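The amino acid sequence is not available; the structure is as follows:
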């Protein structure tokens, strides 16, 4: 698969992942039973696996790696924060108020990751 095809797959998965997380967060806030639907529980894992696989493939093909390139390191740490905050928002938060705060923080982490990707600058917020 060419680098350009991988990049298109990656960007598509980034958008789908963000939209899916936002939708699941909205359902969490509304306490919708749709968040327990089988597709809602399976599809994010498929999309995120494609997202990670395309990212690793692009890094390998381009010779750009975290801990070598600062912007990729920032994206990696942003991703770790996004995953942790997202888990707290959708599953682990004890109250709706706590889950809501984590949901907002997870969306900020997602925005940071996308901003770093677009600018290739880890200090994009400063």
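The structure has been received and is ready for your questions. It should be emphasised that the depicted structure is a prediction, and the values quoted were computed from it without experimental measurement. Numbers count the residues shown, from 1 in each chain.

From now on I want contacts and neighbour counts done on CA atoms only, so please keep to that.
Noted.

Quick one: distance of the lengthiest helix in the chain to the chain centre.
Once the chain is assigned using DSSP state H, the helix that runs over the most residues is helix 3-30. Per Cα atoms, centre = their mean, to the nearest Å, the displacement of helix 3-30 from the mean C-alpha position of its chain is 7 Å.

One more: stretch 29-36?
Using Cα atoms, centre = their mean, we find the averaged C-alpha position of stretch 29-36 to lie 20 Å away from the chain's own average C-alpha position.

what's the span of it from first residue to last?
The distance separating the two terminal residues of stretch 29-36, taken as Cα to Cα, to the nearest Å, comes to 13 Å.

Likewise for stretch 24-43?
Here stretch 24-43 reaches across 11 Å from its first residue to its last, counting by Cα to Cα.

Show me what counts as buried in that stretch.
Judged by neighbour count (16 or more other Cα atoms under 10 Å), stretch 24-43 contains these buried residues: 24-29, 35.

Now do the helices in the protein.
With DSSP H as the definition, the chain shows helices at residue ranges 3-30, 38-62, 70-87, 96-119.

Structure two is appended below for comparative analysis:
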């Protein structure tokens, strides 16, 4: 595992970039900003999140960490699905700014849960 620290830190850096860009887009959605319609704003999240997922999968395989053996990893992956769902409501599918705002806050809290599960290696996240 020659490049473990590089991949781990890239994963963490891209996770921070993903969260920061999500928060910016959620704010734009809440404010109904025309910036959301720009081509680069629509494409960048796919590039960032693909890199994040790829790096995470690389770490999982390289470390032989499997969700059925590591409850914290299973919880993190389930939370990822929740985060994606909340994110789509926050940016696209929310019918009103209030709904999009609540979904955005819930998505950020879910993201923070995932960080806690990864840092603490516990499905209880920061509560453990």
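Looks like it arrived, so ask away. Small disclaimer: the values here were computed from a predicted structure and weren't measured.

Just give the TM-score of the two.
Aligned and superposed, the two chains score 0.94 in TM-score terms (TM-score structural alignment, normalised by the length of structure 1); 126 aligned residues with a Cα RMSD of 1.2 Å.

What is the most widely separated pair among the buried residues of stretch 24-43 of structure 1?
29 and 35 (10.4 Å; Cα to Cα).

For the buried residues of stretch 24-43 of structure 1, could you give me JSON lines that also reports distance to residue 110 of structure 1?
Below are those laid out as JSON lines (distance: Cα to Cα, whole Å):
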{"residue": "24", "distance to residue 110 of structure 1": "14"}
{"residue": "25", "distance to residue 110 of structure 1": "13"}
{"residue": "26", "distance to residue 110 of structure 1": "16"}
{"residue": "27", "distance to residue 110 of structure 1": "18"}
{"residue": "28", "distance to residue 110 of structure 1": "18"}
{"residue": "29", "distance to residue 110 of structure 1": "18"}
{"residue": "35", "distance to residue 110 of structure 1": "20"}
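
what's the closest of the residues you listed to residue 71 of structure 1?
Closest to residue 71 of structure 1, out of all of the buried residues of stretch 24-43 of structure 1 and judged by Cα to Cα, is residue 25, at 27.5 Å.

Between helix 96-119 and the longest helix of structure 1, find me the angle.
With axes from the mean of the first three to the mean of the last three Cα atoms, to 10 degrees applied, the angle from helix 3-30 of structure 1 to helix 96-119 works out at 160 degrees.

Would you mark the buried spots in helix 3-30 of structure 1?
6-7, 9-11, 13-14, 16-18, 20-22, 24-29.

Which residue, other than its chain neighbours, is closest to residue 106 of structure 2?
Leaving aside its chain neighbours, residue 106 of structure 2 sits nearest to residue 86 (6.9 Å; criterion: Cα to Cα, 6 or more residues apart in numbering).

Determine how far stretch 88-107 of structure 1 lies from the middle of the whole chain.
Averaging C-alpha positions (Cα atoms, centre = their mean) puts stretch 88-107 of structure 1 15 Å from its chain's average.
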